[in-house]
Every structure is written in structure tokens, then in C-alpha cells.
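K.L.:
The sequence and its predicted three-dimensional model are supplied below.
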Amino acid sequence: MLTTRQGVRVLASADLPEFLALAGQDPVVNVFAVHRAQTTRLEPRWLGGEMWGRFEDGEMVAACHAAANLVPVQATVEDARAFAERALARRRTFSTVVGPQAAVGALWNEVRGQWGEPRDVRWDQRHLAIDTAPSVAPDPGVRVGVRDDLPTLYPACVAMYTEEVGVSPESGGAGDLYRARVAQLVGRAWSFVRYDGDELVFKAEVACATAHAAQIQGVWVPPHRRGQGLATTGMAAVVQQVRARLAPTVSLYVNDWNHSARAAYARVGFTETARFATIMY
């Protein structure tokens, strides 16, 4: 259905080339949306939602991933307002609004009066990327995770998620689904671990990847091992291995207040390329 006044409609597989051309204007910032489009071919049953496009004179000028996450793609403030209008026309199923700061802010300003209070709002997140060899020596002990790591890796993933988001990923009976997601990343060889004897002392995952970029999530060191440089050398190893195997550019985003993590990423060689914002329900 086309929202004529705003030029917004649901995209289908036939729109995939035009969507990829649009998102390809910034393939690192848009890596999540590109990954989702390529793996689902924009089919709603695989997306678990929809991908919306906004058109002017028949040309796609912006898009928005509308599934569990609401993610604007190449959206101006005006585009974000148009996507907000469409979002308000349906029951809210999104748990997170995330993406470039200006677009998320504009979208949020339109919906905030009707969606209720979010659980958390993070307005200043630094989007970082590296497309060169790391600036510090990689930890040679970092390797791809395997299924035998799951008894120690899964609790670490739960601990990291709970610390970062503020609620357990197992809450509301979602433990089996989260365990399956962790196992899926291990099965894809997208999980990285470092052990000291039997103790897991560093872990990180690839959240999504395309031919242009791979986005890292879930970077974690146990609290009693922090301050020992494990995150710096561990991330250097992740960058080295991901660039060799998956994509030439490695990206992530980090809260502005997480000074220790930002300092570690800077030592590795990450530089800021954009500002993100996240609203969580």
C-alpha cells in the first residue's frame, strides 16, 4: 500500500537492486540493513517485518527496516518523519529504534507522544570503523569459537547483554531463543573467544556482514580481568581475522560514556565515522 502523501510503501524482492544502491551510498553505516536485505531478499516472511521505501518522482530516496528493530537508511529528517507516520499507523512491534542520530531523533520526536516511555534512550553513540591493519599487536590466543565453548560462552553472552542493556536476554522466557542466536553465531564462525586456562577472558561477535563491512557486537571482558589490555589486543585480533576472512572494513558503535571501551578501540585504530542513537523499549 502506498502512502501517497509521503511516498512510502513496503518494498518487495523486485526493489532489492534499488535498495542496495541506496544503502550502498554508505555501506558501512548501513551494514545491518544491507545484510538483512541480502539474506531475506526483502521478503516479509524472512524479515519478520517489512522494509519501507520512500520515493520521490519514482526514485527511492530513503528506506527503513521495520521488524524487531526500526532502522532508518539514508534518511533525512523529512524522510524520518514520513517513516514515523507509517509506524504510527500500526501497532508498535519494534523493541528498538537505532541508527544515525539525526534520523532517529526526528523519528522519535514524531512518535514519542503515542508510544509511551522507553526503557532507555542513548542519544550519543560513536560509530567507529577501521579499514587497515590494527595499530597494536593482535592477541594470538583469540580464535573462532566452537560448539564446545558454549558452556562458558553462553553465560558470558548473557552477562554482557545484561550489563549493556540493563535486562537479561533470558527475561520473559526468551532464553531458548537467545541461546539459539548465540549458537547460530558460533555455527557461522562469527564468534571469537580468548581463554586463560579454562577461563573465558575475552569474547566478541560479528553481528552482521556484507562484502563491504562487518559490524562487531558483544565485546566483553569479565569484570575482574578488566584494565589488563585484554580488550585492546583481543579486538586487534578480531579486526585482523575479520578483515582476512569476511570484509575489508570492521565497524561497531559504542556509548559516548564508555570511555574505557572507546580508549581501547582508539588504540586498535578505530576512528569515528558517524553518530548513532538508540531508543529501547
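P.N.:
Received, thanks.

K.L.:
CA only for contacts and neighbour counts going forward, please
P.N.:
Will do.

K.L.:
quick one: the helices in the stretch 51-200 of the chain?
P.N.:
77-88, 101-115, 150-165, 175-187 (DSSP state H, counting those that start in this stretch).

K.L.:
which of those is buried the deepest?
P.N.:
A comparison of those by mean neighbour count, using mean count of other Cα atoms under 10 Å, puts helix 77-88 on top with a mean of 20.

K.L.:
For that one, give me every contacting residue.
P.N.:
3, 6, 8, 52, 54, 62, 64, 72, 102-104, 106-108, 110-111, 114 (Cα atoms under 8 Å, 6 or more residues apart in numbering).

K.L.:
What residues does T278 make contact with?
P.N.:
Counting by Cα under 8 Å, 6+ apart, T278 touches 96-99, 104, 121-123, 125.

K.L.:
Likewise for S251?
P.N.:
Listed by Cα under 8 Å, 6+ apart, the contact partners of S251 are 28, 127-130, 213-216, 270.

K.L.:
for P44, same thing?
P.N.:
By Cα under 8 Å, 6+ apart, the contact list for P44 reads 50-51.

K.L.:
just the one 5 residues further on next, same as before
P.N.:
The contact partners of G49, taken as Cα under 8 Å, 6+ apart, are 66-68.

K.L.:
Let's see which of those residues end up in strands.
P.N.:
A66 (DSSP state E).

K.L.:
This protein: strands as residue ranges?
P.N.:
Going by DSSP E, the chain shows strands at 8-10, 50-56, 59-66, 69-73, 96-100, 120-130, 143-144, 191-196, 199-209, 213-220, 249-255, 271-280.

K.L.:
The first one packs against which elements?
P.N.:
In other words, strand 8-10. Here strand 8-10 touches strand 50-56, helix 77-88, going by 3 or more Cα pairs under 8 Å, 6 or more residues apart in numbering; DSSP states H and E.

K.L.:
go on, the third one?
P.N.:
Under the contact definition 3+ Cα pairs under 8 Å, 6+ apart, strand 59-66 sits against helix 16-23, strand 50-56, strand 69-73.

K.L.:
Could you dump these into JSON lines and include distance to E163 and mean neighbour count?
P.N.:
Below are those laid out as JSON lines (distance: least, Cα to Cα, whole Å; neighbours: other Cα atoms under 10 Å):
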{"stretch": "helix 16-23", "distance to E163": "32", "mean neighbour count": "18"}
{"stretch": "strand 50-56", "distance to E163": "30", "mean neighbour count": "21"}
{"stretch": "strand 69-73", "distance to E163": "20", "mean neighbour count": "25"}
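
K.L.:
want to compare, so here's the second one:
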Amino acid sequence: MVRSSYVRPLTPADLPTAKQLAQQNPIANCLLISKLAEFESPDPLLLLVSDRTGNLGLAYVGINTTTANCSYEMLTHLADYLGQTQILTSSIIGNREDVFGLWEQVSSFLGPARLIRADQPLMSLTEKPLIEPNSNIRLATPAELELVLPAAAMMFREEVGIDPLRPATSAVYRARVLELLQLGRTYVLIEDDQVVFKADVGVLTDEVLQIQGVWVAPEHRGYRISGPALAAAIIQMQQKTPVISLYVNDFNYRAIRLYRSLGFQQVGTFASVML
């Protein structure tokens, strides 16, 4: 039996409490906050989690699974719930302790992991970037889908190790890239009908914007394109929200050096388990 006394779908009456919980760390919890902003009951993907003493935490169990304010006991109850519930998730992301606290209890039925990133600095920026911006950075348009899609797919292959345009996932991935273009969330530098630089707004809340998909075309790497390009994108992003955030693999020294040169500071540590 699913432990409904500890884990249950969020209801409209829970929404104020849920938002308060997520706002305890608006940068780390920006994905959850964005999902709460879109909440429509019933939504089986947003869960309220409790423990034996009545403390509360949150979970989102969609394509990306993440938690907020969950103790180890709450993660145990969540794992029990997920073990008896059909979920379709491709990754567990979030604060490192939470990710591994949950993963060790769900790996028996969700595993094996395809990829584990155990140390991902979570960084944020609240001031103007410290690098002079490239004035040619702009938002890509939906009409440029066929131009942006190959660049996005190449970035995905480099980062994740699989081709998002393979038959099983091509339609979904194409729709996601188009959605970002329609929402005005993809910033590009285009030269000679080629995407030279790209950065996406992966998550957006009233307070925090999370950058994802930062990429420079291979033949243009090493020419100091990314700093001015990302600075320009960030300046435009800051018109949407005051805090810009991202997370990066600990072994990507070049990217970490770039982000620090822009003014980013580490505010936490994420981890990702990709299935």
C-alpha cells in the first residue's frame, strides 16, 4: 500500500504552505517554484511529503525529479511511494545530499543510472556581468528552429552522451526546442547562417532565472567568444528577474573560470543522476 499518510499529491489548500517551503531556498528550488506557479489541481507530479513528527517537504516527480526541505526520513517515505507508483522520470536533480539520499533508495527499481554527476557547483549572479558584452547577442525566433535545433542537439550530445534526435526522442526534443524559442528563452550569436553561441533560460520564476544549455560551436572555441556573449545574454535576462543562476560540472574548469570571471559566486552544490 502506498504510504498516503506521508506522501500525497498537492491540493489547492496546500499551495501557500508549499510555496513557503520552496521559498526557503529560491535559487536551489527554482524548478519547484516554477512548477508551483503552474499548479492546477489535480497534479500527481507535485507531492507533499511529511515525517512522523509532521515536518513537511516537497517533491516534483516529472521528467526531472527534485525535492525541497526533505529530511532523510521524508526521502525514505518518498522512495516507498515512488516504488509503488508509475513514474516516468529521466533524472534526479537538486541539492547533492537530497539527490543521493533519494537515489540510494530508488536505484533498485529506477536504476541503473546512465550518468551520475556528483559535484555540480550551484552559482548565482545579482550584479551586472564583469565582462564587456557582445552587442550582437539576441533572442532566437521560432522561424529559426532549423538553425537552432542542430546546435541544441550537439550541445545535448556533448553534455549527456546521447542523441536527442534519435527516433525515440526526436519529436519530444524538437518540441522542447521550439517551445523555448516561442517563449523567448533562447539567446544566440549567429554568423553566416550558423549558430556560434547559444544559451537557454531553462527555468524562470519571479525571483530567479536558471541558465541552461550554454554552448559555443566547436570551431569557434578558444577565441574568447563565450564571455562577451554570455555577458550580453545575462544583461538581457536580468530584465526578467534579479537573480541569474546556473549549475556546472565540477570538472568543467574552463566553464567555472568563465562564470567566476562574469561575477558568479557559488551558493550551493547540486548533483544529477541521469537515467
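P.N.:
Arrived safely. Keep in mind it's a predicted model, so treat the numbers as computed, not measured.

K.L.:
still on that earlier bit, any chance of a PyMOL selection covering the buried ones in the contacts of T278 of the first structure?
P.N.:
Those of the contacts of T278 of the first structure that count as buried under 16 or more other Cα atoms under 10 Å are selected in PyMOL with:
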select buried, resi 96+97+98+99+104+123+125
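
K.L.:
okay, the helices and strands packed on strand 59-66 of the first structure in TSV with distance to R81 of the first structure next?
P.N.:
TSV is the format used below for those (distance: least, Cα to Cα, whole Å):
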stretch	distance to R81 of the first structure
helix 16-23	19
strand 50-56	11
strand 69-73	11
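
K.L.:
Out of the ones you listed, the one nearest R243 of the first structure is which?
P.N.:
With Cα to Cα as the criterion, R243 of the first structure lies closest to helix 16-23 of these, at 21.0 Å.

K.L.:
now the closest one against strand 69-73, angle please.
P.N.:
Compare the direction of helix 16-23 of the first structure with that of strand 69-73 by axes from the mean of the first three to the mean of the last three Cα atoms, to 10 degrees and you get 70 degrees.

K.L.:
what's the mean distance for helix 16-23 of the first structure versus the second structure?
P.N.:
By mean Cα distance after the TM-score superposition for the first structure, the fitted helix 16-23 of the first structure averages 0.9 Å away from its aligned residues in the second structure.

K.L.:
so that helix corresponds to what in the second structure?
P.N.:
Helix 16-23 of the first structure corresponds to residues 15-22 in the second structure, going by TM-score structural alignment.

K.L.:
Likewise for stretch 69-83 of the first structure?
P.N.:
Using TM-score structural alignment, stretch 69-83 of the first structure pairs with 64-78 in the second structure.

K.L.:
For I216 of the first structure, which non-adjacent residue is closest in space?
P.N.:
Closest residue to I216 of the first structure apart from its sequence neighbours, by Cα to Cα, 6 or more residues apart in numbering: V206 at 4.5 Å.

K.L.:
Neighbours of the one you found, how many?
P.N.:
24 (other Cα atoms under 10 Å).

K.L.:
Tell me who's in contact with the counterpart of it in the second structure.
P.N.:
Aligning on TM-score structural alignment places V206 of the first structure opposite V201 in the second structure. Residues counted as contacts of V201 of the second structure (Cα under 8 Å, 6+ apart) are 180, 185-186, 209-212.

K.L.:
will you turn these into TSV that also has distance to A231 of the second structure?
P.N.:
Output for those, formatted as TSV (distance: Cα to Cα, whole Å):
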residue	distance to A231 of the second structure
L180	20
R185	15
T186	14
L209	14
Q210	14
I211	12
Q212	14
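
K.L.:
By neighbours, which of those residues wins?
P.N.:
Most neighbours among the contacts of V201 of the second structure, by other Cα under 10 Å: T186, with 27 neighbours.

K.L.:
Aligned counterpart of that residue in the first structure, please.
P.N.:
By TM-score structural alignment, T186 of the second structure lines up with S191.

K.L.:
same deal with S170 of the second structure?
P.N.:
Aligned by TM-score structural alignment, S170 of the second structure pairs with G175 of the first structure.

K.L.:
Chain neighbours aside, what residue packs nearest to its match?
P.N.:
Spatially, and ignoring its direct neighbours in sequence, G175 of the first structure is nearest to P169 (6.5 Å; Cα to Cα, 6+ apart).

K.L.:
how deep is that neighbour tucked in, by neighbour count?
P.N.:
With neighbours defined by other Cα under 10 Å, the count for P169 of the first structure comes to 20.

K.L.:
gap between it and D57 of the first structure?
P.N.:
As judged by Cα to Cα, to the nearest Å, P169 of the first structure and D57 of the first structure stand 44 Å apart.

K.L.:
and if you look at P100 of the first structure?
P.N.:
Separation of P100 of the first structure from D57 of the first structure (Cα to Cα): 25 Å.

K.L.:
neighbour count winner among these two?
P.N.:
Between P100 of the first structure and D57, counting by other Cα under 10 Å, P100 is the more crowded of the two (25 against 7).

K.L.:
Alignment lookup: the more buried one to the second structure.
P.N.:
If you follow P100 of the first structure across to the second structure using TM-score structural alignment, you land on N95.

K.L.:
show me the contacts for its match.
P.N.:
By Cα under 8 Å, 6+ apart, N95 of the second structure lies in contact with 28, 268-271.

K.L.:
one more time with 10 Å, if that's ok
P.N.:
For N95 of the second structure, the contacting residues are 28-29, 66-68, 101, 119-122, 268-272, by Cα atoms under 10 Å, 6 or more residues apart in numbering.
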